[in-house]
Structure formats: C-alpha cells, structure tokens
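> Fold the stuff below for me.
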Amino acid sequence: MSAEKMLEKTNRINLLFDFYQNLLTEKQQTYLKFYFQDDYSLGEIAEQFQISRQAIYEHIKRAEQVLDQYESKLHLVSNYIKRNELINQLNDYILDLNDNDQMLDIIQKVRKIDEI
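You can find the predicted model right below:
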C-alpha cells in the first residue's frame, strides 16, 4: 500500500473512531489507538499485550469492519462532512455579501454544535 493510501486510510479510521469509539469494545479501542493514533507496529502492540502479531492484526481488521458497519448504518461521519461543506459554502457566500455579523454569528453557533 502506498504511503498516500495508508495516510488516507489512517485519517478515515481516525475520523470513524472519533465518532464511534464508544461503541467498540475496550480491547478494540485500545488496539486501534495504539496502531492508528500512536503509530505502534503490530509487533510492538503484540509484545505489549503478550499475544501474537496475527491476533493483533485480526483484532484491528475486525474493529475496522465494525467502524465501517456503524458508518454504513448511521452515516454520522458522512453527514458531518457534508454539513461542514455546506457551512463553509454559506460562510463564503455571506462574506461575499459584505459585513453581515448576525449571519456569521449563526454559522459559528452551528459549527460549535459538532465540537461538543
């Protein structure tokens, strides 16, 4: 897998993880954090938890599948991305209209909803 594809996958998994991590088992959360966020190798994780590298690989693959299943059913990430794209379009449009502080304030409030 190319470095660009791996980075794209890592970013996608991290975004899915941000939304759905509480729906994963504790073990799945831990292994995904070590692998995708802390950049541990499969071997390093296996050594830390005293299980085989293959077992770590299978746990991570299964957790990725679970994240994808949640997204295919709930669409939280895709809706978040679409909503942010629309908010950015609105923001650009309002800025083009010249100084409209009230509309900009509303957009900022909408953006803060997702930050909570």
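
> From here on, just use CA atoms for contacts and neighbour counts.
Noted.

> Quick one: neighbours of the spatially closest residue to residue 37 that is not a sequence neighbour, just the number.
The shortest distance from residue 37 to any non-neighbouring residue, by C-alpha to C-alpha, 6 or more residues apart in numbering, is to residue 14 (7.3 Å). Residue 14 has 17 neighbours, counted by other C-alpha atoms under 10 Å.

> Now do whichever strand or helix holds residue 14: which elements does it pack against?
Assigned by DSSP states H and E, residue 14 belongs to helix 3-20. Packing partners of helix 3-20 (3 or more C-alpha pairs under 8 Å, 6 or more residues apart in numbering; DSSP states H and E): helix 53-74, helix 76-96.

> For the comparison step, fold the sequence that follows:
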Amino acid sequence: MSKNLEYGILLDVYGCLLTDKQLEMMELYYNEDLSLSEIGEQFGISRQGVHDSIKRSEQALDEFESKLGILKARQEEINALLSVKSDALEALEQCRKVSFGKNIADKVINTLENIDSRLAELGEEQE
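The predicted structure follows:
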C-alpha cells in the first residue's frame, strides 16, 4: 500500500483524535493533494512549518494504530471473510457436480451473500 493511501486511511479512522489544525492540514495534504506551500499560504506559516506539522501528525496516526490496531483488526476480518468465501465457492462448485447437493448449494449461496454483505460494510471490493 502506498504511503499516501495508508495515511489517507489512517486519517479516516483516527483523524478525529488529531487537533483541528492537524486534521485540516492532513486532509489538505492527503485528500486534496495540496502542496506544502499551498497549505502554508492558507495557514500563514512556512512550508517547513507545514512539513513539521504533517510529520508530527503522521507519527501520531502511526502511534494510534500501533496502540489501538483498528486497521489491523479490520484487515484480519476481511482476510478471514475472503478465506471463508473462497472455501464456500469451492464447496458450491462441488455441490453443483452432484445431484443431491442442491440443499447444500442453497446454504452455501446464502453464506456467500452474507459474506458479501459484511465485506461491503467493511468497504472491501468484492471479487
């Protein structure tokens, strides 16, 4: 994952824990793609001042994730769901090969729909 994308995601999860000024600078830098100079002009500070603030904010976001682990837990849940989905798809294919597997196939389809629903809630692209 690129550093910009990673901090964009961290900002979505932990941005509310930053100061208002840090949050605004980070959003302008990562979400609006403004340069350090452009942000500095908006805040009336130097490019170096913006750089220092963004670096401190990045460190804070890294620390929040290190201590709270929300993104790690989310990714683990997504990986587990994708693994179950893969197993269910394989089972569905096996059920379709035999005539007595219709009831099992229906349950597998229901399971897949539930997994897709949860993945959508987590914001994960469905395969």
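
> Quick one: residues in contact with the helix holding residue 14 of structure 1.
Contacts to helix 3-20 of structure 1, defined as C-alpha atoms under 8 Å, 6 or more residues apart in numbering, come from residues 36, 37, 64, 67, 68, 70, 71, 76, 77.

> so it versus helix 53-74, what angle?
Using axes from the mean of the first three to the mean of the last three C-alpha atoms, to 10 degrees, the direction of helix 3-20 of structure 1 lies 60 degrees away from that of helix 53-74.

> okay, the angle between helix 3-20 of structure 1 and helix 76-96?
100 degrees.

> next SSE after helix 3-20 of structure 1?
Using DSSP H and E, the helix or strand that follows helix 3-20 of structure 1 in sequence is helix 26-32.

> what's that following helix aligned against in structure 2?
Mapping helix 26-32 of structure 1 onto structure 2 (TM-score structural alignment) gives residues 20-26.

> in the superposition, what's the average offset of the matching stretch relative to structure 1?
Mean deviation of stretch 20-26 of structure 2 relative to structure 1 after superposition (mean C-alpha distance after the TM-score superposition for structure 1): 0.7 Å.

> in that stretch, what's buried?
For stretch 20-26 of structure 2, burial by neighbour count (16 or more other C-alpha atoms under 10 Å) applies to 22, 23, 25, 26.

> separation between the aligned partner of residue 46 of structure 1 in structure 2 and residue 19 of structure 2?
Mapped onto structure 2 by TM-score structural alignment, residue 46 of structure 1 lines up with residue 40. According to C-alpha to C-alpha, to the nearest Å, residue 40 of structure 2 stands 17 Å off from residue 19 of structure 2.

> Also residue 73 of structure 2?
For residue 73 of structure 2, the distance to residue 19 of structure 2 - C-alpha to C-alpha - is 25 Å.

> Then residue 108 of structure 2?
Separation of residue 108 of structure 2 from residue 19 of structure 2 (C-alpha to C-alpha): 47 Å.

> okay, the two: which has more neighbours?
A side-by-side neighbour count of residue 108 of structure 2 and residue 19, using other C-alpha under 10 Å, places residue 108 first with 21 against 11.

> and the helix or strand hosting that one, which residues are buried?
Element membership for residue 108 of structure 2, per DSSP H and E: helix 102-121. The neighbour-count check on helix 102-121 of structure 2 (16+ other C-alpha under 10 Å) flags 105, 108, 109, 111, 112, 115, 116, 119 as buried.

> What of stretch 32-41 of structure 1?
Under the neighbour-count criterion of 16+ other C-alpha under 10 Å, stretch 32-41 of structure 1 has 32, 33, 35, 36 buried.

> just to revisit the earlier point, how about the buried residues of stretch 20-26 of structure 2 in JSON lines, adding distance to residue 36 of structure 2?
Listed next are the buried residues of stretch 20-26 of structure 2 as JSON lines, based on distance: C-alpha to C-alpha, whole Å:
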{"residue": "22", "distance to residue 36 of structure 2": "13"}
{"residue": "23", "distance to residue 36 of structure 2": "14"}
{"residue": "25", "distance to residue 36 of structure 2": "9"}
{"residue": "26", "distance to residue 36 of structure 2": "10"}
